[in-house]
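Engineer: the following block contains a protein sequence and its predicted model.
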Amino acid sequence: MTTTYVEVASAEGVWTQALHLPVAATVGQVRRVLTDAARTWPVAAFLPGKGNESVEDVLLYRDPSRTYGTPGVSACDAAVRALVSVTGWTTVDDPSPFDVIVGLGLREGYEVGATRHSPDEVDGHLHAIRRTGWRCYTARLVSARSVGHAVRWYAEDGVVVEAERRLLPAVRAAALGCAQHRYVVTDVTAQRTYALQRATAGARREERAVRHRR
């Protein structure tokens, strides 16, 4: 049976917010800021660049979760206002011209020493379907979420794909090629945000539950 992905969580509407740092910061400095923000609001973000390169821009988005819920758009806007007020970071009103935004990791699974793939592999899957109508750039994929009395931080190098909606099959093929367990689609055209997970018995049960609630 062909391996694929199933939808395991979703939220109506879309929300992203680009931020610019007036002074480039280290990844560690940005981590401290986002970890502090995550004490009251779950953070999911892309930091353009790779490894320990300095951070000049941040793109925030929503990551749907059946376990922890998904903040509404108004809550996200309020969190950004609070973040900007204490950091001096500025909001950038420059929405993507594409239909969908997806972050893909390049490491197989979550183990530090696991096999890593290259951004060129993702480019190849997109090129195989269409040479235009998309862009792909390297970024640190980060998240910070309050769990119990601590904030859980996760970060890995990956890519951000912005593309026409018809290229979603190529994005899925790239995710499979890089052995990604889960990824989130911000679908501007459909006004939906949803998480896809590799099809397992448990993931299929979650997909049925998501469909039942619609």
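Structural biologist: Good, I have the coordinates. Residues are numbered from 1 along each chain as shown.
Engineer: please count neighbours and contacts with C-alpha atoms only from this point.
Structural biologist: Noted.
Engineer: helices of this structure, start to end?
Structural biologist: 27-37, 73-87, 119-129, 168-177, 201-213 (DSSP state H).
Engineer: out of the ones you listed, nearest to Ala18?
Structural biologist: Nearest to Ala18 among these is helix 73-87; the distance by C-alpha to C-alpha comes to 9.9 Å.
Engineer: next up, a structure to set beside the first:
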Amino acid sequence: MPTASGYVEVATAADAWTCSMRLPAMSFDSVQTILKNLARNHDWPVNALIFGGADEPVTEIELHRDPSVTHGVPNVPRCWAAVRRLAAETGWITSPRNAPSRGIMVGLGLRKGYDPGAPQYEPSEVTSRLATTGTERTCHTARLVSARLVSGKVRDHDEVGVAVRGQVDLLPVITELAYRFAQDRFVVTDFTGRRTYAMKRRSRG
């Protein structure tokens, strides 16, 4: 159903799956290469939040799912199987932190459109807007990374963004920010509704 803010839900998947992993301090490029190899070697679509700034060593990532109209989405058992392979190949450790039973998580990009040279918004613009809501939430800087094997080649994407967690009533504010930042789409992991869905900006005209 189209939203008043200009986004429409285009793909959904049952359940709300995420997995946090701890790793020894590594460069972003090294982590991205490992994740691209996971997509290439095991044909598993990687979607990850890599926490920290672009020049900071990476010590934590959070894997999640991104439902695709074209490619579908792996089920939760397949996701856990991919995590076990990744842990066995790298020594990375799954975090003991349990997924919340309620609320939502959204990885929100901060670059306007897909052009790497496009203007980029600041994480502070998100935190300052969220601060006006008066609702409990967290917001952390993260690189949004994806990698998928398509016709024998890895198609990947990354951009600076933020990982936002909060209650479901925070979604209209997140959607407002996505529209302001000219985001084509974003994914909501909905722990309350036990589902994961993609929101796409409606075509103009």
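Structural biologist: Nice, I can see it. Quick caveat, the model's predicted, so the values are computed rather than measured.
Engineer: quick check: TM-score for this pair?
Structural biologist: Put the two chains on top of each other and the TM-score (TM-score structural alignment, normalised by the length of the second structure) is 0.92; 199 aligned residues with a C-alpha RMSD of 1.6 Å.
Engineer: any idea which of the helices of the first structure is most buried?
Structural biologist: helix 168-177 (a mean of 19; mean count of other C-alpha atoms under 10 Å).
Engineer: who touches that one?
Structural biologist: By C-alpha atoms under 8 Å, 6 or more residues apart in numbering, the list of residues contacting helix 168-177 of the first structure from outside reads Thr3, Thr4, Tyr5, Leu104, Glu121, Val122, His125, Leu126, Ala128, Ile129, Val161, Tyr183.
Engineer: between the helices of the first structure, which gets nearest to Ser143 of the first structure?
Structural biologist: Using C-alpha to C-alpha, the helices of the first structure put helix 27-37 closest to Ser143 of the first structure, at 8.4 Å.
Engineer: quick one: the closest one to helix 73-87, angle?
Structural biologist: For helix 27-37 of the first structure against helix 73-87, the angle by axes from the mean of the first three to the mean of the last three C-alpha atoms, to 10 degrees is 130 degrees.
Engineer: returning to that earlier point: can you list the contacts of helix 168-177 of the first structure in TSV and add distance to Val14 of the first structure?
Structural biologist: Formatted as TSV, the contacts of helix 168-177 of the first structure follow (distance: C-alpha to C-alpha, whole Å):
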residue	distance to Val14 of the first structure
Thr3	28
Thr4	24
Tyr5	21
Leu104	18
Glu121	28
Val122	24
His125	25
Leu126	23
Ala128	28
Ile129	26
Val161	16
Tyr183	15
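Engineer: between those, which is nearest Arg213 of the first structure?
Structural biologist: Tyr5 (19.0 Å).
Engineer: burial of the counterpart of that closest one in the second structure, as a residue count?
Structural biologist: Aligned counterpart of Tyr5 of the first structure in the second structure: Tyr7 (TM-score structural alignment). By other C-alpha atoms under 10 Å, 23 other residues sit near Tyr7 of the second structure.
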